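>>> Curious how this folds, go ahead:
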Amino acid sequence: MSFDAATMNAERALRLARNTFEIEAAAVLHLADRVGDEFVQAVSLMAACPGRIVVMGMGKSGHIGRKIAATLASTGTPALFVHPAEASHGDLGMIQSHDVVLAISNSGESEELVAILPVLGRLGVALIAITGGVQSTLGKQARVVLDSSVEREACPLNLAPTASTTAQLALGDALAVALLDARGFREEDFARSHPGGALGRKLLTHVSDVMRSGDAVPRVLADSSFTDLMREMSAKGLGAAAVVDGHQRVLGIFTDGDLRRLVEKGADLRGLCAADVMHAKPRTVPVRALAVEAVALMEQHRINSVLVVDDAGALCGALNTNDLMRAKVI
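Next comes the predicted model:
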């Protein structure tokens, strides 16, 4: 079929789009009236599963199944997707008797899926079905059936899976949400399964992961000359230097801002030492703190650098806003 943009009926395209939204929204809303004991049973089976949730489906239902499996896995329920056709050629070995199978089929008669139901029965796995065919072969063999039937598809021909796949996806999301709540899944748990995401970086990145340490941390003793202090600051490029005692305990900090203020006052700097110019009892952050805690401290007190200390107050490291930006914490 060819397409001519010049003859496209824009009004009809918009009408079809709005009609699609209305039909699919209605399909999802009807699910709310339909869920009940069967849904609770499904959640209980999945929550108590000592193995994994194996999601299966053919065609468009298979695409939905892959998404549901991914959502379950990322929210604390071990899950994987197994293609029914591949299962008949060896992949059934991925399914164990202590697993739960979540099978998705709008008709409940998908040939490849129906063909392996007897094998699943012999394995003794618990079978949950998401199907529009409650009385189908799949529906009759499943331990729990979640009805995903829809009055009609959004497709004008009432053929292409549209509203039915939306209903399947919504049921899968509902299962995942109920399961994560049942498992006591928390924000920190989500971060652990998404270490590369923004939330993962915020909740998993510690100060010790991003701070400068060792010789990279500018530091001088309290009796160091002002010249030595400035050399140390210039060499390390932090924009600040820690002032420590002989046991490396933090006594103070001197920053570029402190230098600017001294110059503006016209102070004679040549005879001064680090203790004379430092800002005593500076803000510090514990080495075990999360990087976002350092961000909050710096934002609250409007500072660009912060020193990192251990439980005894000894200098462990330092970081500034550039370090935190490179780590994508801010």
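
>>> Please make it C-alpha for all contacts and neighbour counts, starting now.
Noted.

>>> doesn't residue 154 make contact with residue 20?
Yes: in this structure residue 20 lies within contact range of residue 154 using Cα atoms under 8 Å: 5.0 Å.

>>> more neighbours, those two?
A direct count of neighbours by other Cα atoms under 10 Å for residue 20 and residue 154 places residue 154 higher, at 23 against 18.

>>> roughly how far apart are that one and residue 23?
Residue 154 sits 6 Å away from residue 23, taking Cα to Cα, to the nearest Å as the criterion.

>>> intersection of neighbour lists for these two?
Taking Cα atoms under 8 Å, 6 or more residues apart in numbering as the criterion, residue 154 and residue 23 both touch residue 163.

>>> what's the residue of the chain most remote from its centre in contact with, if anything?
Within the chain, residue 271 marks the point farthest from the mean C-alpha position, 54.8 Å out by Cα atoms, centre = their mean. With contacts taken as Cα under 8 Å, 6+ apart, residue 271 has the following neighbours: 225, 226.

>>> for comparison, sequence B:
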Amino acid sequence: MTAAPSPDSGPAVAGPEAGARALKLARETFEIEAAAVLGLKDRVGASFAAAVQAMLNLRGRVVVMGMGKSGHVGRKIAATLASTGTAAMFVHPAEASHGDLGMIKPVDLVLAISNGGESDEITVILPVLKRLGVPMVAMTGNPDSTLGRHADIVLDSGVEKEACPLNLAPTASTTAQLALGDALAVALLDARGFRAEDFARSHPGGALGRKLLTHLGDVMRKGDAVPRVPADAPFTVLMREMSAKGLGASAVVDAEGRPLGIFTDGDLRRLIERGVDLRPMRAREVMHPAPRTIRDDALAAEAAQLMEQFRITSVLVVDADGRLVGAVNSNDLMRAKVI
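Just a heads-up that it's a prediction; the model follows:
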């Protein structure tokens, strides 16, 4: 059941006027928030570099704090830092006054976020943090505030105005905080030499994690599931092997198990279209020589790139000695969510 509008909320605008006003406000919001973010560009300087260096030198964690909307931003910043190589966590300042301060150690660094810099829940714990000897970076729109004066390093996140028509709801200010937090994370990951592989290790359940951490050995067909025939195998044997294994192709191998060629459904179709009598043929006569192969210690994503580059649907997998140990096709990679 939909609640009735509050009588104190003012007159509602309906019809075409409502749509036009909504579009106008949306565009103004984008302009105001874009200006707020761009305004940070000229204000980052020595204090930003000092904050990055302090976080790089940490033996502990970056402890992010913030109340209200700044707290929501703080949670996101802590998560971004943690996923990009900087140990970080969020501690709610109100809970800190009731025991959670025990989570913060002298080896940590506090990143306190408050637009006005006067949040009671933060200012009340500042003396305790000082006594613990915990260094503090303040992210605030008011460097002269209580928070700004107590901090070791101040990052100015101030904005000229909020996107809210009343200039009250945190909008542009929280966007600026998010952007400044992202800038810290980017600078830190670059300084740490953080790579895509490192990111994947902290995101094993995501698409990037699957692409960068899944090896061919995890998804390829192995053993008897790999279709293969010797070079002198009759065409009928080749077809039975292809049908039984369901890869849509079969490897043709030498006596030591090294691939000499491959025969695919596409090859069969083209031979039939040409009217070739296949019954007396041997595998060596119909195979496509010098097939594309990939090492068994490669990433599954590399097999996907090989398929895309050469417009093929199957790849043979070989070991360090060039012997056939597996096979993979595009359906295998899709089931593994690599592509």
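
>>> Please work out the TM-score for the two chains.
The TM-score (TM-score structural alignment, normalised by the length of structure 1) is 0.92; 330 aligned residues with a Cα RMSD of 2.1 Å.

>>> excluding its backbone neighbours, what's nearest the residue most central in space within structure 2?
If you average the C-alpha coordinates of structure 2 and look for the closest C-alpha using Cα atoms, centre = their mean, you land on residue 208, 6.0 Å from that point. Closest residue to residue 208 of structure 2 apart from its sequence neighbours, by Cα to Cα, 6 or more residues apart in numbering: residue 200 at 5.9 Å.

>>> element containing the counterpart of that neighbour in structure 1?
Structural correspondence for residue 200 of structure 2 with respect to structure 1 (TM-score structural alignment): residue 191. Taking DSSP states H and E as the definition, residue 191 of structure 1 sits inside helix 187-192.

>>> Helices of the stretch 51-200 of structure 2, start to end?
Remark: helices of the stretch 51-200 of structure 2, listed N- to C-terminal, are 68-83, 93-96, 120-123, 126-132, 146-150, 172-191, 196-201; assignment by DSSP state H, counting those that start in this stretch.

>>> distance from the fourth one to structure 1 after superposition?
Mean deviation of helix 126-132 of structure 2 from its aligned counterpart in structure 1 after superposition (mean Cα distance after the TM-score superposition for structure 1): 1.9 Å.

>>> Report the aligned residue range of structure 1 for that helix.
Per TM-score structural alignment, the counterpart of helix 126-132 of structure 2 in structure 1 is residues 117-123.

>>> Now do the buried residues in that stretch.
Judged by neighbour count using 16 or more other Cα atoms under 10 Å, the buried positions of stretch 117-123 of structure 1 are 117, 120.

>>> What are the contacting residues of that stretch?
Under Cα under 8 Å, 6+ apart, the answer for stretch 117-123 of structure 1 is 96, 97, 138, 141.

>>> how does it look with 10 Å?
84, 88, 92, 95-101, 103, 124-127, 137-138, 141-142 (Cα atoms under 10 Å, 6 or more residues apart in numbering).

>>> Type out the ChimeraX command that picks the buried ones from these.
Selecting only the buried entries of these in ChimeraX, with 16+ other Cα under 10 Å as the criterion:
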select :84,92,95,96,99,100,101,103,125,126,127,137,138,141,142
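
>>> and the contacts of stretch 117-123 of structure 1, which of them are in strands?
In this view, those that belong to strands under DSSP state E are 100, 101, 103, 126, 127.

>>> Doesn't the residue farthest from the centre of structure 1 belong to a helix?
No: the assignment for residue 271 of structure 1 by DSSP: H, G, I helix; E, B strand; the rest coil gives coil, which leaves it out of any helix.

>>> In this structure residue 145 of structure 2 contacts residue 116, no?
Yes: in this structure residue 145 of structure 2 lies within contact range of residue 116 using Cα atoms under 10 Å: 7.1 Å.

>>> Could you report the separation of the residue nearest to residue 208 of structure 2 from residue 315 of structure 2?
25 Å.

>>> before we move on, what about residue 256 of structure 2?
Summarising the geometry, the distance separating residue 256 of structure 2 from residue 315 of structure 2, computed by Cα to Cα, is 19 Å.

>>> repeat for residue 126 of structure 2
Distance, residue 126 of structure 2 to residue 315 of structure 2, by Cα to Cα: 61 Å.

>>> Run a quick neighbour tally on residue 95 of structure 2.
Under the neighbour criterion other Cα under 10 Å, residue 95 of structure 2 is assigned a count of 11.

>>> What lines up with it in structure 1?
Taking TM-score structural alignment, residue 95 of structure 2 has residue 86 as its aligned residue in structure 1.

>>> Need the nearest residue in space to that match, chain neighbours excluded.
Excluding the flanking residues, the one nearest residue 86 of structure 1 by Cα to Cα, 6+ apart is residue 92, at 7.9 Å.

>>> what about the longest helix in structure 2?
When structure 2 is scanned for its longest helix (criterion: DSSP state H), the result is helix 16-41.

>>> Report all helices and strands that that helix contacts.
Contacting helix 16-41 of structure 2 under the criterion 3 or more Cα pairs under 10 Å, 6 or more residues apart in numbering; DSSP states H and E are the following elements: helix 172-191.

>>> The helix it packs on corresponds to what range in structure 1?
When helix 172-191 of structure 2 is compared against structure 1 (TM-score structural alignment), it corresponds to residues 163-182.

>>> Quick one: average offset of that stretch versus structure 2, please.
Superposing on structure 2 places stretch 163-182 of structure 1 at an average distance of 1.4 Å from its equivalents, by mean Cα distance after the TM-score superposition for structure 1.

>>> tell me the contacts of residue 22 of structure 2?
Contacts for residue 22 of structure 2 (Cα under 10 Å, 6+ apart) come out as 13, 16, 28.

>>> Give the aligned range of stretch 16-28 of structure 1 in structure 2.
In the comparison with structure 2, stretch 16-28 of structure 1 aligns to the range 25-37 (TM-score structural alignment).

>>> Kindly state which residue of structure 2 is aligned to residue 296 of structure 1.
Taking TM-score structural alignment, residue 296 of structure 1 has residue 305 as its aligned residue in structure 2.

>>> and its match, what element?
Assigning secondary structure by DSSP H and E places residue 305 of structure 2 in helix 300-310.

>>> which residues sit against that helix?
By Cα under 10 Å, 6+ apart, the list of residues contacting helix 300-310 of structure 2 from outside reads 210-220, 292-295, 311-317, 328-330, 332-334, 336, 338-339.

>>> how about it: buried residues?
Of all the residues in helix 300-310 of structure 2, those buried under the rule 16+ other Cα under 10 Å are 300, 301, 302, 303, 304, 306, 307.

>>> and that helix, how far from structure 1 on average?
Counting by mean Cα distance after the TM-score superposition for structure 1, helix 300-310 of structure 2 comes out at 2.4 Å.
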